[in-house]
Structure formats: structure tokens, C-alpha cells
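Q: Provided below for reference: sequence and predicted model.
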Amino acid sequence: MPAHVIHDQLSTRLRALQPSVTLVISQLARKLTAEGRDIINMSSGELDFDTHEPIVRSAIAALHDGQTRYTDVGGTPALKAAIIAKFKRENQLTFTPRQIIASTGAKQIIFNALLATLEPEDEVTIPAPYWVSYPEMVRLTGAVPRYVEPGDQDDFKLTPARLEAALNANSRWLLINSPGNPSGALYNAQELRALGEVLATYPRVLVISDDIYEHIVYEGAFVSFATAVPSLAARTLTVNGVSKAYAMTGWRLGYAGGPEWLIDGLSLLQSQSTSCPSAIGQAGALAALNGPQALLPEWCGRLRQRRDVALSLLRQAPELKVATPPAAFYLFVDCRDLIGKRSRQAKQCMMTWRWPPIC
């Protein structure tokens, strides 16, 4: 892959930023596909299902109805009402309109929350393995990502002891992603409450609960952090969106509920950057949240079948080790036993190296 080139006239902060590996690979896959190559794109966290037709029809109707203008910065009143109803219905969380914001994807909300609250010496605690964008977002604010590695028996989840060891006077945020990308880890209520007991002694630490894979659960039950730990709800930003559950990644519509002071800050920042999210994206999200939800368990069942088939194939390779993820649509494969080894096919590929490789 060509080297990542940053011009020396860009800011120091931007020059230190790494591009999203996921998006770089996705762009390359699309380019090769357009050239006629047979490519399996395993980069982006994206369903290959089409957006449900009633959602599409609702958005088209909104277009014809003239819903193509600016809306309130944080989303239309109708969309905020739908988000409030969703949080109440599915997570037993109660919010007011002033505690809700809609943005151009959940990614924007997380970045804006970090930018709105972090100072240069602050730290953000990020359990590993993690989504590739978390640490780069933190670095872009000038703050410091602090990684917490899981133990061998932790099922890729943060434990109270490891959290306690990671926190200090500079700690500002804990990032909880459940179900997790890329591990598929799923916290239960008891595990979240145990983390909450540690956080209770660190009143400066806020919590981002990234729930974007909420509806993709095969075994166990999803619970949001603020639901499990209501005593810390005033310090929690609960982030979600329509991208994963409803196959609407390109609609770019995320939302969050949190304390008024933080939502006010996010709205202020958004007003001077992207303004409101897409009016048509909002119309689609409104239809998704308010419409029939029967497609969610149906899609989840199809994804479970795919997971099981992929697991059976991977486990035919003795050098590969992979646990059964209870949620999300990733397999986090331990390939350490293969590092340094070469198959005859790989050796030939290395001898005739070019980019992209043809093996």
C-alpha cells in the first residue's frame, strides 16, 4: 500500500494522525472491484443487507414533501421524540429533548464528546481490543489514550481490577463498547455494575457507552451501561445509531442521550462544524426507530448462521484459535502460531511482490 503522506504545511496535530485503516482498505476494495477483480471486502463493519424498503419509502416521501432544508442543530423534534421513545422502550432510560442529540453518525458524537471535554494531559481509558478510531480521536484532541489489555480468561472484557489499575488523577473518560468491535464481547449487568463500583470513587471520570451493535446479539442479553449503573447515568453518554442494526451506514445518522451540560456542549460544537445532520437521514432514522422492528431478529438469525459457518471453517486450521463471539458480526482470530511462517503459495507471492498482490 502506498505510504501515508502528510504535507508539512498541515498542523502538527494532524500530521500525527493516522488514517483509518478500515476506510483505506475499504476504498482499495471498492477500487479493485470497479476494475473487475473478485474482491471479498472484510474491512468495514457493514451489513450487506439493503436498508429495509419501508425506511427507503419514508425517506423518498420526505424528499417529495420538501424536507430538504436545515433542521435544528441536534435533530428535529420528531426524531428526538423517537430517540427518547427508543431509549425508554429498549433500555429503560429516561431522557428529555434537551438530553438528546442527533449527528452525522455515532462516530461524530464520540469525537465531539472527546473534543468538548478533554485537556492535553487528560487520559481516556480504552479496553483492548478496540475500534481503530478511538485512539486517533483521542490523540487529535491532544489528550492521551490509555489502553487496558485483557487477561487470558477475561473474554476480551475489562475487569474491575484492571480498570482500577488504569485510572489515575488524569483519567477523564472510560470508553465501553458492548457488544464490542472487533471482539464481539458482551458485558452483562453484573459486570457493568462492578465497573461502576470502581468508577464511583473517581468522580471526574465520564463514561461513553458505545452501543452501536446493540441489536446484534446471539447469546446472552444486551444491557446498556446507564441501565445497569443508574447511579452513574449523569456521567454517562449513551451513544447509538441506525447504521448497524438497520443497515443504514451510508445514511450517516447517529444519536446519543446524556446530561444536559454535555449535550449543550455537543450542540454548540456541532453548530460550528457540521450544523444539523442530513434532513433525509433524519427522516430515514425516524422511520427506522418508529417502524416495525421484526426485521432485527430476522437479520440477527441470518448473521448467527454466518458466524457459525465461519467458525467451523476457521477451526479446521489447527494454528488458528477463535472464541465464539456472543454478539456483533466479527471474529477475532488468534493467529500468533502462524506469525513468521510461509506457505508455498505465500512464498511465491512474496517472490513476485507487487501491490496489490496477486496470489
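A: Yep, it's here. Residues are numbered from 1 along each chain as shown.
Q: drop to CA atoms for contacts and neighbour counts, all remaining ones
A: Noted.
Q: what segments of the protein are helices?
A: If DSSP state H is used as the criterion, the helices of the chain fall at 12-15, 21-34, 53-64, 77-91, 106-117, 133-141, 160-166, 189-199, 225-228, 260-271, 279-290, 295-314, 344-351.
Q: buried ones in stretch 239-251?
A: Using 16 or more other CA atoms under 10 Å as the test for burial, stretch 239-251 gives 239-249, 251.
Q: okay, the residues you listed in TSV with distance to residue 219 next?
A: Shown next, in TSV, are the buried residues of stretch 239-251 (distance: CA to CA, whole Å):
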residue	distance to residue 219
239	22
240	20
241	22
242	22
243	21
244	18
245	17
246	20
247	21
248	24
249	24
251	29
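Q: which of those residues fall within strands?
A: Among the buried residues of stretch 239-251, the residues falling in strands (DSSP state E) are 239-241.
Q: burial measure for residue 292, as a count.
A: 10 (other CA atoms under 10 Å).
Q: enumerate every residue touching it.
A: With contact set as CA atoms under 8 Å, 6 or more residues apart in numbering, residue 292 has no partners.
Q: ok, now with 10 Å
A: For residue 292, the contact set (CA atoms under 10 Å, 6 or more residues apart in numbering) comprises residue 54.
Q: what's the distance between it and residue 221?
A: Distance, residue 292 to residue 221, using CA to CA, to the nearest Å: 21 Å.
Q: same question for residue 180.
A: Residue 180 is 14 Å from residue 221, by CA to CA.
Q: higher neighbour count, these two?
A: residue 180 (29 against 14).
Q: and the residue sitting nearest the centre point of the chain, how far from residue 239?
A: Residue closest to the mean C-alpha point of the chain, counted by CA atoms, centre = their mean, is residue 212 at 5.5 Å. Separation of residue 212 from residue 239 (CA to CA): 7 Å.
Q: please enumerate the shared neighbours of these two.
A: 106-107, 177, 254-255.
Q: adding neighbour count and distance to residue 74 as columns, could you present the residues you listed in a markdown table?
A: Formatted as a markdown table, the shared contacts of residue 212 and residue 239 follow (neighbours: other CA atoms under 10 Å; distance: CA to CA, whole Å):
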| residue | neighbour count | distance to residue 74 |
| --- | --- | --- |
| 106 | 23 | 13 |
| 107 | 22 | 15 |
| 177 | 28 | 23 |
| 254 | 26 | 11 |
| 255 | 26 | 9 |
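Q: put this next to the previous one:
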Amino acid sequence: MKELLANRVKTLTPSATLAITAKAKELKAQGIDVIGLGAGEPDFNTPKNILDAAAKSMYDGHTKYTPAGGLPALKQAIIEKLARDNNLEYKPNEILVGVGAKHVLYTLFQVILNEGDEVIIPIPYWVSYPEQVKLAGGVPVYVESTSEQNYKITASQLREAITDKTKAVIINSPSNPSGMVYTREELAQLAAVAVEKDIIIVSDEIYEKLLYNGLEHFSIAQLSEEVKSRTIVINGVAKSHSMTGWRIGYAAGNAQIINSMADLASHSTSNPTTTSQYATIEAYNGSQDSVEEMRKAFETRLETIYPKLNAIPGFRVVKPQGAFYFLPDVAKAAEKTGYGSVDEFATALLTEANVAVVPGSGFGVPTTVRLSYATSLELLEEAVRRIDHFVKSKWQD
């Protein structure tokens, strides 16, 4: 029999987050009391006004195809959101609505990358960035940041990583998995290098609404028209409005790129789900009270759990500024409890302490684990108690 699989899929690395979530669900199905801290989605239901708008759209007969790049009314809602929240002006032909921010990113890389083109990816990174680049024939080029740098790369690091094959750099702020946020000045320094070296900036801002302790979001595209012209902003309603399952994201940027993305989408997804698009119109045009309520809940969890997590022996935690993740360095805890790697330590946490965390190796930082605080405060406190007991019971001086 001839080879069944294409070469492009043979090097794919399965999603670490989905794998740990699946394992946790498997144990729960066996009746084991597992606390899952691997989820990359808010634990709140989609707000009622959005649910009602979705239902109304269906009863009003809006159940047919839409343009591949999204409903004109939704594009307008996104344009108004970008003007209102980010002081950014776009035209309808500079907006693409897609099947979630993840697929929008996938489509973007398919459109901009040729075989061998390099994309600079800061470490730590969201698990799908490298795989999507590789699927488009590109080459991921990793730039390491450390906890001492608050997991943010510098302009000098970016400059050193650029070659004549570099096509783009990905900036994810607030970050998954670190929760760190680039300041306006840090973004300006990175943007200056991108402009000088003539590369595209892919700005993933999906966690834009989840910022804490008075921080306000700033998009790199706001710096100047020159920076904006080479930036593709990626965003959506998954995290901000607790709509992960609705699968709506968008790209805003260069009209030529956006048009090509729409052409590609017309041959792959046809269009984003119609009902979800009408729900998203309400998400952006309707009351934003629920967005702030969820943000406050996450902030309370952050402030409550951070000191407790940081007090666990062998854990070193950089306090997150956004999103809903902790990324503690647990190398010492793994070593002192007798495990050869953090991956083994994370597996033991799941099977012995019944707490599911995601090994940081999936994000390019193998000395860490990612813990999501997108679950109730009660469960978070119990999870930390279990981890603390697990570490202390196995600690070897």
C-alpha cells in the first residue's frame, strides 16, 4: 500500500493542552476526583444577551451561507470595536471573520508564507504557532525569553534572530501561557526593528480584555500608521465573552492579505457559522457588563492563588498581568521530589494528586507547568492544597 499520510502532518506535535484535558476527563469518567487546571477557556457560560441574539437570528431565518469573510454587519461591529477600544481605524476590506482566532491564524500563515520563510516565535509560545507555521511550509525560529525578563523578548533579541528569510514575528500580549504583557515602550522598540527589517507583525490579542491591577491594553498597531500597515491584528470573542465553542475570530490589517485570506476561506470553510456571527454582533454591540464581571472574577482568583502557589516548595512564579494562566518554574520541585523531568512530575501530579496541569514543554519552557485559573476559587484552592501536600510529602533534602 502506498504511504497514507502527507509529509506535512508527520512532524505535527499533538496539542499538549488538549492531551492533558483528555486524560483528566478520562480519569473523571472513572470516578476519580480530578481537578483540571489545563483548560484554555473561561468557566462562565456565554452571556444571556448573546444567547438570545443567537436564538433570534435563527428564528428570523438567518441560517444560510454568508460571505466567506464574514457578514457585513459583523465586520462593521468589529470596525466599531477597534475604533472604540483601540483607537484603530479599518475599512471592511481590511477585516476578515474566521472560524475562531486559531483558524484565522492558520489561514494567515497559509497566505503569507512560502516554503522556507521564517517566522520568529518568542518562547514561551502558544502551542499552535510552530505547527501552523510548519504546515504552511515555513520555518519557526525561536527566541528564548526567561523569567528574569518576565518572559518577554527584547528588541535586540529580535534583531539578532532576523535573517533574509524572515517574513514575520508573532507578538502575543497578553500572553498564553505566561500571562505577561508588553508595555507600550517595549512594543515600540520591537516595532522599530520590524519596520527597519521590513517584516510582518502578527499581533495576537485574544486575551485583550483580561488585564489586571489597572493595566490597559495597548495594541502594537496603535503606534503609528507605518507600524499598523505591516501589522495583522488577531482577536475574537472566545476569551473576552466566554464564547470558545462559537468559533469566531477575526483578522484586521492589509487589504491584500485580508482579501487573499477570504479567497482561501471560500475554498476551505465557506463561511464562519452564521448563527455564531449574529451572536458576535451582539457581543460587540451589546452590553459589556459581563466582560468586566468575568475579568474581576479572574483578578480575584489571581490575587488569591498567586501567593499560595508561590509558597509551594520548589515553585517560582512570575506574577501574571493578564490572561488566566500561571507559569511557575517547578524544576526544583521536580528534582527534590525524585522526578527526572517536569513532564514526569506533571504526570505524577495527575495520577497521584489528581490535579491536571499542562507541562511547559508544550510551550517551549520544559522547566515549567501551566495552570489555568479558569475554574472556581474553591477548586483552585483545593488544587493548590493538593499540590503543596504532594510536594512536601515527597521532598528529599
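A: Alright, I've got the coordinates. The structure displayed is predicted, hence computed values, not measured ones.
Q: give the equivalent position in the first structure for residue 4 of the second structure.
A: Using TM-score structural alignment to pair residues, one finds that residue 4 of the second structure aligns to residue 9 in the first structure.
Q: just residue 221 of the second structure next, same as before
A: Checking TM-score structural alignment: residue 221 of the second structure goes with residue 226.
Q: same question, residue 274 of the second structure
A: Residue pairing (TM-score structural alignment): residue 274 of the second structure is matched to residue 279 of the first structure.
Q: again with residue 88 of the second structure
A: That one, residue 88 of the second structure, aligns with residue 93 by TM-score structural alignment.
Q: now its match. Nearest residue, chain neighbours left out?
A: residue 87 (5.3 Å; CA to CA, 6 or more residues apart in numbering).
Q: what of residue 44 of the first structure?
A: Spatial nearest neighbour of residue 44 of the first structure, excluding adjacent residues (CA to CA, 6+ apart): residue 22 at 5.7 Å.
Q: you'd agree that neighbour is up against residue 46?
A: No: counting by CA atoms under 10 Å, residue 22 of the first structure does not reach residue 46; the two are 11.0 Å apart.
Q: the counterpart of residue 165 of the first structure in the second structure and residue 193 of the second structure: what is the separation?
A: Residue pairing (TM-score structural alignment): residue 165 of the first structure is matched to residue 160 of the second structure. Noted for residue 160 of the second structure: a distance of 10 Å to residue 193 of the second structure, by CA to CA.
Q: these two: which has the busier surroundings?
A: Taking neighbours as other CA under 10 Å, residue 160 of the second structure and residue 193 compare with residue 193 leading, 16 against 9.
Q: now which residue in the first structure aligns to the more buried one?
A: Checking TM-score structural alignment: residue 193 of the second structure goes with residue 198.
Q: please apply the same query to residue 69 of the second structure.
A: Checking TM-score structural alignment: residue 69 of the second structure goes with residue 74.
Q: how far away is the residue nearest to residue 285 of the first structure when sequence neighbours are not counted from residue 119 of the first structure?
A: Leaving aside its chain neighbours, residue 285 of the first structure sits nearest to residue 242 (6.4 Å; criterion: CA to CA, 6+ apart). Distance from residue 242 of the first structure to residue 119 of the first structure, counting by CA to CA: 31 Å.
Q: then residue 292 of the first structure?
A: Distance, residue 292 of the first structure to residue 119 of the first structure, by CA to CA: 43 Å.
Q: what's the burial count for the match of residue 4 of the second structure?
A: For residue 9 of the first structure, using other CA under 10 Å, the count is 7.
Q: dump the ones in strands among the buried residues of stretch 239-251 of the first structure to a markdown table, plus distance to residue 61 of the first structure.
A: Output for these, formatted as a markdown table (distance: CA to CA, whole Å):
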| residue | distance to residue 61 of the first structure |
| --- | --- |
| 239 | 28 |
| 240 | 25 |
| 241 | 22 |
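Q: in the first structure, what residue corresponds to residue 231 of the second structure?
A: Alignment note (TM-score structural alignment): residue 231 of the second structure maps to residue 236 of the first structure.
Q: for its match, give me its contacts.
A: 173-174, 205-209, 225-226, 229-230, 257-259, 262 are the contacts of residue 236 of the first structure under CA under 10 Å, 6+ apart.
Q: one more: residue 133 of the second structure?
A: 105-106, 108-110, 113, 117-121, 139-141.
Q: same deal with residue 320 of the second structure?
A: 150, 174-175, 177-181, 211-212, 302-303, 306, 326-327.
Q: next one: residue 247 of the first structure
A: Neighbours of residue 247 of the first structure in contact, by CA under 10 Å, 6+ apart: 46-52, 299.
Q: could you pick out the buried ones from those residues?
A: Those of those that meet the buried threshold are 46-47, 51, 299, by 16+ other CA under 10 Å.
Q: so residue 336 of the first structure touches residue 318, yeah?
A: No: using CA under 10 Å, residue 336 of the first structure is not in contact with residue 318, being 11.6 Å away.
Q: do you know how far residue 82 of the first structure is from residue 120 of the first structure?
A: For residue 82 of the first structure, the distance to residue 120 of the first structure - CA to CA - is 37 Å.
Q: please identify which of those two sits among more neighbours.
A: It is residue 82, of residue 82 of the first structure and residue 120, that has more neighbours when counted by other CA under 10 Å, with 18 against 13.
Q: look up how far residue 295 of the first structure lies from the more buried one.
A: Applying CA to CA to residue 82 of the first structure and residue 295 of the first structure gives a distance of 18 Å.
Q: so stretch 132-140 of the first structure aligns onto which residues of the second structure?
A: So stretch 132-140 of the first structure sits over residues 127-135 in the second structure, by TM-score structural alignment.
Q: residue 155 of the first structure touches residue 186, doesn't it?
A: Yes: using CA under 10 Å, residue 155 of the first structure is in contact with residue 186, at 8.9 Å.
Q: out of those two, which sits in the more crowded spot?
A: Legend: neighbour count by other CA under 10 Å for residue 155 of the first structure and residue 186, higher for residue 186 (26 against 17).
Q: so what's the residue in the second structure that that one lines up against closest to, chain neighbours aside?
A: Superposed on the second structure with TM-score structural alignment, residue 186 of the first structure falls opposite residue 181. Take residue 181 of the second structure and drop its neighbours on the chain: the residue closest to it by CA to CA, 6+ apart is residue 174, 4.7 Å away.
Q: thank you kindly, that will do.
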